[in-house]
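Student: dropping a prediction and its sequence here:
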Amino acid sequence: MSDKPLVHVIDDEESVRRGASFFLKTSGYAVRTWPSGVAFLKEVRHVEVGCILLDIRMPEMDGLEVQRQLNERGVTMPVIVLTGHGDVANAVTAMRAGAIDFLEKPFDTDALQDAITRALAQIASEKDVMARAAEAEVVLGALSEREREVLEGLAQGYPNKTIAYDLGISPRTVEVHRANIMTKLKARSLSEALRIAFAAGMGETRI
């Protein structure tokens, strides 16, 4: 695994793969090339996370379908779409589906660098979110099941009385659990406790 940021180049034209690969490697990126979207999708669960440079017009499966399949499979790697002349409508569709940017062939190297920089920043941001969520889960492991239920209620924005009613306990007991939660999470305020809860994905569904 390289320390360099990785770019996956998916294009059926060997000349494009070769040209993009040469430029990206000389610009300090690690590069892995793929001759088709189908080939990439077959291996996507095992490949290193990186930015995806994806051609729109490919035989067997076009770029829009590849992007749709990536979204369906929960693959969050950022996508930069490569289009030929006159493919703007497809590019707009790709952007609506979450693509970082689209570049027309032959692409401008400065524009490509800018798009990749933004894509890699997104990856770093997602890693940061995942790290915070993992840390939050570890911290929340100190709570009892009942304390987690009370914290979930707080994350939903419910007052003590509502949480007490939902859980079949007294408001006073909720207050005791809240105090224990604050102590175990080393939270100096409710907002600090809630930040930990939100990082772990609490508060997203009704209890």
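Tutor: Everything's here; your move.
Student: only C-alpha atoms from now on, for both contacts and neighbour counts.
Tutor: Fine.
Student: element containing the closest residue to residue 58 other than its chain neighbours, please.
Tutor: The spatial neighbour of residue 58 that comes closest, neighbours along the chain excluded (C-alpha to C-alpha, 6 or more residues apart in numbering), is residue 12 at 6.0 Å. Under DSSP states H and E, no helix or strand contains residue 12.
Student: okay but residue 12 is in contact with residue 39, surely?
Tutor: No: Residue 12 is not in contact with residue 39 according to C-alpha atoms under 8 Å; the separation is 10.5 Å.
Student: the more surrounded of those two?
Tutor: Shown here are residue 12 and residue 39; by other C-alpha atoms under 10 Å, residue 12 has more neighbours (19 against 11).
Student: measure that one to residue 34 for me?
Tutor: To residue 34, residue 12 is 8 Å away according to C-alpha to C-alpha, to the nearest Å.
Student: also residue 136?
Tutor: 37 Å.
Student: over to residue 2?
Tutor: Distance, residue 2 to residue 34, using C-alpha to C-alpha: 18 Å.
Student: the two - which one has more neighbours?
Tutor: Higher neighbour count among residue 2 and residue 34: residue 34, with 18 against 9, using other C-alpha under 10 Å.
Student: residue contacts, the closest residue to that one other than its chain neighbours?
Tutor: Nearest residue to residue 34 in three dimensions, chain neighbours excluded: residue 10, at 4.7 Å (C-alpha to C-alpha, 6+ apart). Taking C-alpha atoms under 8 Å, 6 or more residues apart in numbering as the criterion, residue 10 is in contact with 17, 33-37, 40, 52-55.
Student: and the comparison structure, right after this:
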Amino acid sequence: MSNELTVFIVDDDPGVRDSLGLLLGLRGYRIALFASAADFLQAWRSHWSGCILIDIRMPGMDGLALQQRLQEIECRLPVIIITGHGCVPLARQAFKANASDFLEKPLDEDKLVHAIEDALNQARSAEVEAEQRSQHAQLLAALTPREQEVMQLVISGRHNREIAQLLGISPRTVEVHKGRLMTKLGVNNVADLVRIGLAVPAT
């Protein structure tokens, strides 16, 4: 399966799966259907993108348990919980586990599409952020160890003279290192340098 945005439907009721698949397919969405949480987990790949519609009442692993398991395996797909037995405690539990939305059956078509669009927008934003982090990580990896030291001290708020004292070099050398690392990172001000430095977790 490619990286196209897909609506993954996990529901043990074949009638619901088929009707949702038909409805959303006619709306132009790319669809993948699963009859159980186990089926989805067995098939899941980390590069998949889109969102998941999960029925809350399923035999074996139910929808909330699947939602929890997805968090444990770091599946970042936004989750929309659907249920024929909506209640406040279930909705609260779903949202505490970062559900994108919680919809009750019978599903209102417009509300469903709105929820899916919101979830797919979340997925698009997450993909853009992940790509930016990857690009930033590649740029940071090109820095020399000394440039990385200077950068970390700069983004921690240290001035050139403080950095020079901490590293045992001259302020002029600090300025040279700072200039080189900013050129490598493609930034021209400290604010952008801080943004890149904070966006990529330290290794």
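Tutor: Perfect, thanks for sending it. Since the model is a prediction, treat every value here as computed from it, not as a measurement.
Student: for the residue most central in space within structure 2, identify the helix or strand it belongs to.
Tutor: Nearest residue to the geometric centre of structure 2 (C-alpha atoms, centre = their mean): residue 126, 4.2 Å. Assigned by DSSP H and E, residue 126 of structure 2 belongs to helix 109-141.
Student: what about that helix, how far off from structure 1?
Tutor: Compared with structure 1 after the fit, helix 109-141 of structure 2 shows a mean deviation of 1.1 Å (mean C-alpha distance after the TM-score superposition for structure 1).
Student: so how much does the helix or strand just after that helix differ from structure 1 once superposed?
Tutor: Downstream of helix 109-141 of structure 2, the next assigned helix or strand under DSSP H and E is helix 145-155. Superposed on structure 1, helix 145-155 of structure 2 shows a mean distance of 1.7 Å to its aligned residues (mean C-alpha distance after the TM-score superposition for structure 1).
Student: could I get the full set of helices for structure 2?
Tutor: 14-26, 37-43, 63-72, 88-96, 109-141, 145-155, 160-167, 171-185, 190-199 (DSSP state H).
Student: want to throw those into JSON lines with distance to residue 103 of structure 2?
Tutor: Shown next, in JSON lines, are the helices of structure 2 (distance: least, C-alpha to C-alpha, whole Å):
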{"stretch": "helix 14-26", "distance to residue 103 of structure 2": "13"}
{"stretch": "helix 37-43", "distance to residue 103 of structure 2": "18"}
{"stretch": "helix 63-72", "distance to residue 103 of structure 2": "13"}
{"stretch": "helix 88-96", "distance to residue 103 of structure 2": "9"}
{"stretch": "helix 109-141", "distance to residue 103 of structure 2": "8"}
{"stretch": "helix 145-155", "distance to residue 103 of structure 2": "44"}
{"stretch": "helix 160-167", "distance to residue 103 of structure 2": "55"}
{"stretch": "helix 171-185", "distance to residue 103 of structure 2": "44"}
{"stretch": "helix 190-199", "distance to residue 103 of structure 2": "34"}
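Student: quick one, which of the ones you listed is nearest to residue 78 of structure 2?
Tutor: Nearest to residue 78 of structure 2 among those is helix 109-141; the distance by C-alpha to C-alpha comes to 5.6 Å.
Student: just to revisit the earlier point, show me what the helix holding residue 126 of structure 2 is packed against.
Tutor: On a contact count with 3 or more C-alpha pairs under 8 Å, 6 or more residues apart in numbering; DSSP states H and E, helix 109-141 of structure 2 meets strand 49-55, strand 79-83, helix 171-185, helix 190-199.
Student: now do the contacts for residue 175 of structure 2.
Tutor: residue 160.
Student: kindly report the same for the one 5 residues further on.
Tutor: For residue 180 of structure 2, the contacting residues are residue 147, by C-alpha under 8 Å, 6+ apart.
Student: could you list every residue that touches residue 28 of structure 2?
Tutor: Applying C-alpha under 8 Å, 6+ apart, no residues contact residue 28 of structure 2.
Student: next one: it from residue 112 of structure 2, what distance?
Tutor: Taking C-alpha to C-alpha, one finds residue 28 of structure 2 at 14 Å from residue 112 of structure 2.
Student: check residue 130 of structure 2 too.
Tutor: Taken as C-alpha to C-alpha, the span from residue 130 of structure 2 to residue 112 of structure 2 is 27 Å.
Student: cool, residue 124 of structure 2 as well?
Tutor: In terms of C-alpha to C-alpha, residue 124 of structure 2 sits 18 Å off from residue 112 of structure 2.
Student: more neighbours: those two, which one.
Tutor: The neighbour comparison of residue 124 of structure 2 against residue 112 (other C-alpha under 10 Å) goes to residue 112, with 20 against 15.
Student: number of residues surrounding the residue nearest to the more buried one when sequence neighbours are not counted?
Tutor: Spatially, and ignoring its direct neighbours in sequence, residue 112 of structure 2 is nearest to residue 103 (7.6 Å; C-alpha to C-alpha, 6+ apart). Residues lying near residue 103 of structure 2 (other C-alpha under 10 Å) number 19.
Student: mind checking how far residue 103 of structure 2 is from residue 116 of structure 2?
Tutor: Taking C-alpha to C-alpha, one finds residue 103 of structure 2 at 11 Å from residue 116 of structure 2.
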